[in-house]
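Q: What follows is a predicted structure for the sequence shown.
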Amino acid sequence: MKRFIFAALLLSVCAGFAFAADPVEGYWVSIDEEGKLTAGWRIYEQSGVLYGKILAVAGKPRDTIASDVKESYKDFPVQGAVNKMTVVGTPWIWGLTKKNEGQWAGGNIIDPADGKMYKCKITFRAADGKKYKEDTLEMRGEIGMGIGRSQFWKKSTPEEIDKIQ
């Protein structure tokens, strides 16, 4: 009986690790190149694919329409006219697949401010007390052949994102 209990306990612990969320998942605030907070995001995995939705945009009402984007994009995960969707609640990041723990690539990101679409890579950078003072998400947008730029997003909470005005 003791062996059975031990085996069951060990199995439940291992199963917990197997289903633990990837460190990129959760709530993040995007920070631009000048260090300014631009938006609050929720990054989530669904059926092995990574997505990201904006939950709040600094300086914009939550019902702002993404009128500066195109009407459609190849493989966009939501049906309908993209330029009629709200900035908040639309998955502007989609199609990334897991390469390693904390590393996703092969998807896309759209900047709803100008409608430009980029190839997207996301890498979790754990706080190390040196280069990364806190858990950081490296969000890299590329136009091809490794040409692009990275932003470094900060871990957040739903409550903090709720306060973004």
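A: Good, I have the coordinates. If you're wondering where the values come from, they're calculated on a predicted model, not measured in any experiment.
Q: C-alpha from now on. contacts and neighbour counts both.
A: Noted.
Q: Residue for residue, what is the longest helix the chain has?
A: helix 2-18 (DSSP state H).
Q: On the C-terminal side of it, identify the next helix or strand.
A: Helices and strands here follow DSSP states H and E; after helix 2-18, the next one along the chain is strand 26-31.
Q: For that following strand, which outside residues touch it?
A: 37-44, 137, 151-158, 161 (C-alpha atoms under 8 Å, 6 or more residues apart in numbering).
Q: got it, and stretch 148-156?
A: Residues outside stretch 148-156 that contact it (C-alpha under 8 Å, 6+ apart): 26-33, 134-142.
Q: what do you get if the cut-off is 10 Å, keeping everything else the same?
A: 24-33, 35, 37-42, 118-125, 132, 134-143 (C-alpha atoms under 10 Å, 6 or more residues apart in numbering).
Q: Below is an additional structure, to be compared with the one above:
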Amino acid sequence: MNNALLILMLSFFSFVSHTQTVEGIWQTFSESGELQSDVKLYVKNGKLYGKMLKFYNSKANQNDKKCLKCKGERKNQPLVGLTFMNGLSKSGDEWEGDEVLLDPENGKEYDGKIWLINENKLAMRGYLGWLYETQYWKRKQ
């Protein structure tokens, strides 16, 4: 009986820890709550990255949107497929880094931090000095 209970508990904790990850597809929203985009977060070589997958409620064709104000290799690249989050490092329960979040609207890179609120809600915070803005994303089911 004790062995069965132990196995059940270990299986449960393994499942819970496995699902509590920032990796996956997330939906972003405007300040008014309107669905804006789908983004994919993934870990590569121990760093967190994010790329745009899809835009909603856009008058322009998905492939026509370009990063016009970006610099370097991202300049004039399509926003769909663009890596806008580069190399955040894990620190406890958060992922953070300096100049790791690209705003394609102005081409600037900001310091950032990401953490899970719960399994299906993520907080993404961008910093400009002491000022910051936090967005909340929802895991796409």
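A: Perfect, thanks for sending it. What you see is a predicted model, and the numbers here were worked out from it, not measured in a lab.
Q: Let's see the PyMOL selection covering just the buried ones among the contacts of stretch 148-156 of the first structure.
A: To isolate the buried members of the contacts of stretch 148-156 of the first structure in PyMOL, using 16 or more other C-alpha atoms under 10 Å:
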select buried, resi 24+25+26+27+28+29+30+31+37+38+39+40+41+42+118+119+120+121+122+123+124+125+135+136+137+138+139+140+141+142
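Q: just checking, which of the contacts of stretch 148-156 of the first structure belong to strands?
A: If you go by DSSP state E, those have 26-31, 37-42, 118-125, 136-143 in strands.
Q: From Leu101 of the second structure, how far off is Lys113 of the second structure?
A: According to C-alpha to C-alpha, to the nearest Å, Lys113 of the second structure stands 9 Å off from Leu101 of the second structure.
Q: before we move on, what about Ser14 of the second structure?
A: Distance, Ser14 of the second structure to Leu101 of the second structure, by C-alpha to C-alpha: 31 Å.
Q: More neighbours: which of the two?
A: Leu101 (26 against 11; other C-alpha atoms under 10 Å).
Q: Aligned counterpart of Asn45 of the second structure in the first structure, please.
A: Aligned counterpart of Asn45 of the second structure in the first structure: Ser47 (TM-score structural alignment).
Q: can you pull the contacts of the one residue sitting closest to the centre of the first structure?
A: With distances taken as C-alpha atoms, centre = their mean, Ile43 lies nearest the centre of the first structure, 3.4 Å away. Counting by C-alpha under 10 Å, 6+ apart, Ile43 of the first structure touches 23-28, 50-54, 91, 93-94.
Q: Now with 8 Å, please.
A: When contacts are counted by C-alpha under 8 Å, 6+ apart, Ile43 of the first structure touches 24-28, 50-53.
Q: which non-adjacent residue is nearest Lys119 of the first structure?
A: Asn108 (4.6 Å; C-alpha to C-alpha, 6 or more residues apart in numbering).
Q: Tell me how many other residues surround the closest residue to Asp63 of the first structure other than its chain neighbours.
A: Nearest residue to Asp63 of the first structure in three dimensions, chain neighbours excluded: Thr86, at 5.9 Å (C-alpha to C-alpha, 6+ apart). If you count neighbours by other C-alpha under 10 Å, Thr86 of the first structure ends up with 16.
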